[in-house]
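> Coordinates for the following, if possible.
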Amino acid sequence: MTSDPTSLALGSHPWPHDDDTPVTGELTYRNSGTDAVTFPVSVEARGPHGEPAPAGLFTVTPTTVTVPAGGAATVTVTADTRVGGVDGAISGAVVAGDLLRTPVGVDREPESYDVTATFVDANGEAPSRHSGLVIGMDNDVFAFFDGEDDTARLRLPKGEYFAFGDVTTGDPEDGRTALLPRPVLVVAGPTALAFDARAAEPVRVTTPDPGAKPVLAEVRVTRAHEGSRVSIGSLFIDGFTDGLTLAGSDPDLPDDQLELVVATQGTGTPVGATPVHHRLAWVERGRVPTGFVRAPARRDLAEVRSHLGPAPAGHGYDLGAAPFGADGSGPMGVLFPVPTGGEAIDYVLGDGFRWRWLLSEHGPDGDSVADYSATDRTYRAGRTHEQRFRFPVFGPGLPPSSYDYLSRHGDVITAQVPLVNDGGDNLGWSVTESARATLHRDGQPVAEVPSASARFTVPPGAARYRLDLDLVRAPEVFDLTTRVTGSWTFRSDTVPGERSRKLPLSVVRFTPRLDADGGTPAGHLLRIPLTVEQQQGADNGRVHKVEVDVSFDDGKTWATVPVVGGAALVRNADRTGYASLRAKGTDSKGNTFEHAVIRAYKIG
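Now for the predicted structure:
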């Protein structure tokens, strides 16, 4: 049995619907068999959110059909959009018994109105270039005002919208662009709005460094409404243009419903061989001002000095930072080249923001080989702050983080334990030569994967688990921390609900004082401070004792060393080479840990 056509589209019907005319479509069934077939015919359909179509919206006649052998029979399907109850795209199937389903659909427009937008340049004339869009705050509309004329129209459902336009005056190369946000656009009838550049005033940001060169700037407006959150912004390569302007919003809104972010990043005048950058960000809440002009003095900025560890010959670094608001969003950051083994100075302004830093390391071919990211940091104007990247010892660490290092959701255990954080406990990643993650449940293997991070599906119920990790870094890229191994035991039960549960996890960070190359003299007694870190939010016990071993033959043999006053005391070998370190312990709830760092530091 086949149908012709293979689907029925019964049109789109504009609001209002009290004068709609029912639309019909014919569907012919053809029987290629040798026997006549009789079957019932009906329509099953649902609205755009899965709700059943109201009775009477679709009808079919006749409701029972007999198709003769080798013959055909026709039914008529009717869509009557005067029948209310469901708006939008209503779709489903014409059901021929249990033989055949033929798709059918009709679009019943919800209460909607024409919205007319007019674009006006700074001279009161038609602009040389313009654009506009609207985003629904209480619906899923996303639409552009299309057309080259200075007037454009949209058909929009009744509701509340966030509209944004930009208008260019004169030659676009001159950069005379006006940003014209309309955070509140209520459509409850035929609506007209104007994107008028004459209402805008300049956007201008200068730094106290006359030699500063902007690289990237951004203006972003965010609107929140009844659980919806929408951001619209503009990026400016090489900074804000001289002719950029901004129009204010009306009316003012509560602080948690409207936010303007203005940000710029660029280079400054170097201090000798030390590069200088400016990273500035502002936030205005509850309104969008008309124009935005800022000229912070040096006393308004925080100075952030980044000390950068050495890297192999041919490697390079890029240092970036981006500001983030309380909701986790923020403007883009910029990565600037910085010297390996040197320093960088960043002047930061960003009250109301937390800053996230990233040091990216690339090899001679330009490919990334390692990243080190810093946890969110805040700064005070007029202060100098110090931070360190890519200094040893590299090894396991658990800095505060928005994601789980070891967790369970339902019966899935996820492991992503950081194994190569740097000495400043910046979250580390590096290319690897090999990696392996293995999980045991009550002594029996669950799975093994060729990665240092993994998701394991486990049987339901409570059990004791052991997680084993093994990561080997490429020796031609890294001469320190060439391998990291670790084992952790913990109990875990099925975690119901929508949220994952963090699992107990402890590590020990080794923080000895080493020279710039990660070395210390042969035969020297080295004090290695120990820092126990645990996954925040997990049911960890207290760690009262840590045992530490040292190896001078890359982990072939180990010797226990004394731990006094929270530090391990290691008598270095009398020859040049490397020292490897291993820590192990048990918390007060019976969870254990043991991890080793091969070639933790140099000797000689």
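
> switch to C-alpha atoms for all contacts and neighbour counts from now on
OK.

> show me where the stretch 401-550 of the chain has strands.
406-409, 412-415, 427-430, 432-441, 444-449, 454-457, 463-473, 483-492, 501-502, 506-510, 519-520, 525-534, 543-551 (DSSP state E, counting those that start in this stretch).

> Need those in CSV (columns: distance to residue 334).
Formatted as CSV, those follow (distance: least, Cα to Cα, whole Å):
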stretch, distance to residue 334
strand 406-409, 31
strand 412-415, 30
strand 427-430, 19
strand 432-441, 26
strand 444-449, 35
strand 454-457, 31
strand 463-473, 28
strand 483-492, 32
strand 501-502, 33
strand 506-510, 30
strand 519-520, 33
strand 525-534, 31
strand 543-551, 40
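
> mind checking which of the ones you listed is nearest residue 293?
strand 427-430 (36.7 Å; Cα to Cα).

> And the contacts of that closest one?
By Cα atoms under 8 Å, 6 or more residues apart in numbering, the surrounding residues in contact with strand 427-430 are 369-375, 397, 399, 418-422, 473.

> Could I get the strands of the stretch 401-550 of the chain in CSV, plus columns for mean neighbour count?
Formatted as CSV, those follow (neighbours: other Cα atoms under 10 Å):
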stretch, mean neighbour count
strand 406-409, 22
strand 412-415, 20
strand 427-430, 21
strand 432-441, 19
strand 444-449, 14
strand 454-457, 18
strand 463-473, 20
strand 483-492, 21
strand 501-502, 22
strand 506-510, 25
strand 519-520, 21
strand 525-534, 18
strand 543-551, 19
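
> Please give the structure of this sequence too, so both can be compared:
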Amino acid sequence: MSASTARTRRCTCGRARTHWPRRSRTNDDANGLVDSYAFLGDPEITLTKDTTITYDARTAAEAKVTTQRPTERKGGSLTYGRIVDNWILASSRGYGTQVKSIYLGTTPKARRGTFEVVEGWQYGSPAGAKSPYLYSLAFTHEQQVKGRPDHRVRDRDLATIDATYYTPGKAYNYSEYVDVWRPWSINLIPTGDRGTVAAPTRVQHLVTAERDTKVSQMVGHADAMAWPFATLMTSTATAYKAGSRHSESWFKAGLRPGLVTDQATGLKYTPAGRDGNTVWSNFASWSDTEPGHFSRQGFLDLGGTELLADGVSLGKYGYYGQGVWHVPAAATNLELVYDLIRWQRGDYKWESPSTVETRWKWNSSAADAGKPLPLLFPDYDLAVDLNDRAPRIPAFPVSITAESGQWYKPGRFTSARVWTSYDDGTTWNQTPVVNLGTKAVALVNNSKATTFVTLKVELTDSNGKSVTQTLTRFYGIR
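Sure thing, here's the model as predicted:
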């Protein structure tokens, strides 16, 4: 850091006001690339006259991190948040390996509201490690920054997540992000830059374990398109306990439409509802078999919708699970259709499933105005290899359950029927099903399949709500 890093800021005030001045300072290397960041600021200053404030980055102290295991630094971030009188002012800067140092200037303690600065750090196992691991760490300075940050990390103070990365077909390099959430944050706080995971594989994650810090992860499958347009499978933000150990799977067979979680509250977003005599939908994209996982549509995830009233179509919409329809006020039998399609373009790696058609049936009237729709979302569990391939056996078990949001509790299954196709739905075979009430198990004859298995599942619960889901190329056969 050079002597030129002192900066002044002049504040002109016609009347007394409380301000929060702050400065993020970068330093460039010999090639003109940013190689360090410095943060300086003041949580609050009350000004009654024109004032010049000087921030000198030379007074900032370098933040340092030492991990228990051998590591290489992968990236990091620097985030601040200031919350006063229901206003949130926040900003994050993420960076990769080109940034070598982070400096923090000491600040006074905030007297009103919340003031936090969050350091994000990612350290990975050396190249060539037999069992790869990744530290994703967040260190929070609450109400003030002081001293010389020197973080000595021990594995016992973190949470461990043993992650398995499946692929819905061919080997693929996923994009990956690990983020945290503070009680005030309405958006994610990155712990580092975008990473890459060569799947199928297994990686051990070591993450921050604090009561007020939630951790979430996103894993993106983009196929032949650029990574910003990926299907970003996302985990529900969770506050972990120190020393706890967990397992998590990504893109395991059983992919189907799911429900999105509000990361701030932990509640499910409403995917469809009725307002007056209008029914609307805003369906999410794929969910895999890991509880709490969800994704929104990438550019390759097309989702058409249609609503029928007493068997008559009220209109179709072409993309991204959205639609709005006017419906009769009187009690009417409604059927809502959602076609989720994975667009197979170019040298695609995502092979299964290719499409999922979901049809919900229920009776509705104007009395249901202002309520979410009581929809059942099937969920599946099946034993596959890391390429989502199942064995060629005559009685392959596929477990089926149903979930919904906090607005509707599914009843026990009064009916559970399954059909199997080995030619992408041209012909169907009735499949034996064991109905256990809250779960059904289909015994699929995989010995008849050559490449993929397509399933049609029909569920009805004790409240009379039903769903029929057709999953084309649901899983492959090895």
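
> out of the strands of the stretch 401-550 of the first structure, which comes closest to residue 121 of the first structure?
Ranked by Cα to Cα, the member of the strands of the stretch 401-550 of the first structure that lies closest to residue 121 of the first structure is strand 427-430, at 48.8 Å.

> Show me how far the closest one is from its chain's centre.
Strand 427-430 of the first structure sits 18 Å away from the centroid of its parent chain (Cα atoms, centre = their mean, to the nearest Å).

> go on, stretch 108-120 of the second structure?
Offset of stretch 108-120 of the second structure from its chain centre (Cα atoms, centre = their mean): 27 Å.

> same check, this time on stretch 198-207 of the first structure
Using Cα atoms, centre = their mean, the offset of stretch 198-207 of the first structure from its chain centre is 30 Å.

> And stretch 275-294 of the second structure, by the same measure?
Offset of stretch 275-294 of the second structure from its chain centre (Cα atoms, centre = their mean): 14 Å.

> SS state for residue 156 of the second structure?
helix (DSSP: H, G, I helix; E, B strand; the rest coil).

> which residues touch it?
Applying Cα under 8 Å, 6+ apart, the residues near residue 156 of the second structure are 242-243.

> What's the match for it in the first structure?
Using TM-score structural alignment, the partner of residue 156 of the second structure in the first structure is residue 299.

> what about stretch 14-28 of the second structure, how long is it end to end?
Criterion Cα to Cα, to the nearest Å; first-to-last residue distance in stretch 14-28 of the second structure is 37 Å.

> Kindly report the same for stretch 546-561 of the first structure.
OK, stretch 546-561 of the first structure end separation, Cα to Cα: 11 Å.

> can you check stretch 389-396 of the first structure too?
15 Å.

> quick one: contacts of that stretch?
306-310, 359, 372, 417-424, 426, 480-481, 484, 507-512, 514, 516, 518, 597, 600-601.

> whereabouts in the second structure does it align?
Stretch 389-396 of the first structure maps onto residues 250-257 of the second structure, going by TM-score structural alignment.

> so how far is that stretch off the chain centroid?
14 Å.

> for stretch 51-61 of the second structure, same thing?
Distance, centroid of stretch 51-61 of the second structure to centroid of chain: 38 Å (Cα atoms, centre = their mean).

> Can you tell me what residue 71 of the second structure aligns to in the first structure?
In the first structure, residue 71 of the second structure lands on residue 211 (TM-score structural alignment).

> hang on, isn't its match packed against residue 269?
Yes - using Cα atoms under 8 Å, residue 211 of the first structure is in contact with residue 269, at 5.4 Å.

> Could you find the closest non-adjacent residue to the most centrally placed residue in the second structure?
Nearest to the geometric centre of the second structure sits residue 234, at 1.9 Å (Cα atoms, centre = their mean). Spatial nearest neighbour of residue 234 of the second structure, chain neighbours left out: residue 218 (4.4 Å); criterion: Cα to Cα, 6 or more residues apart in numbering.

> For residue 415 of the second structure, see how far away that neighbour is.
From residue 218 of the second structure to residue 415 of the second structure the distance is 36 Å (Cα to Cα).

> Check residue 230 of the second structure too.
Residue 230 of the second structure is 37 Å from residue 415 of the second structure, by Cα to Cα.

> now residue 240 of the second structure
38 Å.

> give me every residue that touches the residue nearest to residue 467 of the first structure when sequence neighbours are not counted.
Once flanking residues are discounted, residue 467 of the first structure sits nearest to residue 439: 4.7 Å by Cα to Cα, 6+ apart. Taking Cα under 8 Å, 6+ apart, we find residue 439 of the first structure in contact with 445-448, 456, 465-468.

> now do 7 Å
445-448, 465-468 (Cα atoms under 7 Å, 6 or more residues apart in numbering).

> What's it aligned with over in the second structure?
Aligned partner of residue 439 of the first structure by TM-score structural alignment: residue 307.

> cool, and residue 416 of the first structure?
Superposed on the second structure with TM-score structural alignment, residue 416 of the first structure falls opposite residue 282.

> Surely its match is in contact with residue 319?
No - here residue 282 of the second structure does not reach residue 319: they are 10.3 Å apart, not a contact under Cα atoms under 7 Å.

> how much space between residue 216 of the first structure and residue 171 of the first structure?
For residue 216 of the first structure relative to residue 171 of the first structure (Cα to Cα), the value is 22 Å.

> Residue 337 of the first structure now?
For residue 337 of the first structure relative to residue 171 of the first structure (Cα to Cα), the value is 34 Å.

> what about residue 451 of the second structure, neighbour count?
Counted with other Cα atoms under 10 Å, residues neighbouring residue 451 of the second structure total 15.

> Revised request: answer the last question for residue 394 of the second structure.
Look at residue 394 of the second structure: counted by other Cα under 10 Å, it has 13 neighbours.

> Was I right to think it contacts residue 443?
No - using Cα under 7 Å, residue 394 of the second structure is not in contact with residue 443, being 8.0 Å away.

> What is the equivalent residue in the first structure for residue 103 of the second structure?
Checking with TM-score structural alignment, residue 103 of the second structure has residue 244 as its match.

> and that match, how far is that from residue 236 of the first structure?
According to Cα to Cα, residue 244 of the first structure stands 10 Å off from residue 236 of the first structure.

> which one in the second structure is furthest away from the centre?
residue 49 (47.2 Å).

> mind checking which helix or strand residue 214 of the first structure is in?
strand 213-225 (DSSP states H and E).

> How about the contacts made by residue 153 of the first structure?
If you count contacts by Cα under 7 Å, 6+ apart, residue 153 of the first structure has them with 114-117, 145.

> what helix or strand is it on?
Assessed by DSSP H and E, residue 153 of the first structure sits inside strand 151-157.
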